[in-house]
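Visitor: Dropping a prediction and its sequence here:
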Amino acid sequence: MTPIPVPPAPSAPLSPMPGGQQNLKLLKAAQDLEATFLSEMLKAMKFDTVAGGFGSNQGAEQFGSFLRDAQAEKLVQAGGIGLAEALFNAMMARADA
């Protein structure tokens, strides 16, 4: 078996993109908006009402919303539905114009 050569890692870190901090803020805003959108979609699907899980009182509604919001955040962290990427690209295009 012949070993596959692996190129060495660059010795100096890559320089940050111009406006890197601003880009991170735009990306975070886009991801937050996607998470909010997904949370509302999960709410419409009644995802926060687990049968027998939280009961059917006001506390259940509050904790159900936390569950729904956490699930929406996890969906975005796993790649989401592409909404954050589309929003980020649109904001970047507008910023470049």
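Guide: Good, I have the coordinates.
Visitor: going forward, measure contacts between C-alpha atoms and count neighbours the same way
Guide: Noted.
Visitor: contacting residues for the residue most central in space within the chain?
Guide: The residue lying closest to the centre of the chain (CA atoms, centre = their mean) is Val76, at 2.8 Å. Contacts here follow CA atoms under 8 Å, 6 or more residues apart in numbering; on that basis Val76 touches 31, 34-35.
Visitor: Use this one as the comparison:
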Amino acid sequence: MVQAKALEASFLSEMLGYAGVGKTPQEFGGGIGEDQFGSFLRDEQARQMVEKGGIGLAEQLFRAMTKGQSDAN
């Protein structure tokens, strides 16, 4: 389940990036440092979202992976 949660967090981080979360504002921005560390903020926000229940992707991935294992036996 840990790997499924990690994958969901990566997916959410990418989606947050496309949505503009952590993007440096044009006015009064924090400069190059803010740009460089914005991805760390998005990653942590995504991990927190997953820990609070996420969007259910980890659960679906885990079920799909374990179903494939039980079918192989």
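Guide: Received it, and whenever you're ready, just let me know what you need. Since the model is a prediction, treat every value here as computed from it, not as a measurement.
Visitor: quick revisit: and the residue nearest to the centre of the first structure, how far from Arg94 of the first structure?
Guide: 23 Å (CA to CA, to the nearest Å).
Visitor: before we move on, what about Ala70 of the first structure?
Guide: Per CA to CA, Ala70 of the first structure is found 31 Å from Arg94 of the first structure.
Visitor: In terms of neighbours, single out the busier of those two.
Guide: Neighbour count, other CA atoms under 10 Å: between Ala70 of the first structure and Arg94, Ala70 has more, with 14 against 9.
Visitor: Alignment lookup: the more buried one to the second structure.
Guide: With TM-score structural alignment as the criterion, the equivalent of Ala70 of the first structure in the second structure is Glu44.
Visitor: Roughly how far does that match sit from Leu7 of the second structure?
Guide: Glu44 of the second structure sits 13 Å away from Leu7 of the second structure, going by CA to CA.
Visitor: in the second structure, which spans are helices?
Guide: Residue ranges of the helices in the second structure, as given by DSSP state H, are 2-19, 32-51, 57-72.
Visitor: And those: which comes nearest Pro25 of the second structure?
Guide: In terms of CA to CA, the element of the helices of the second structure nearest to Pro25 of the second structure is helix 32-51, at 9.6 Å.
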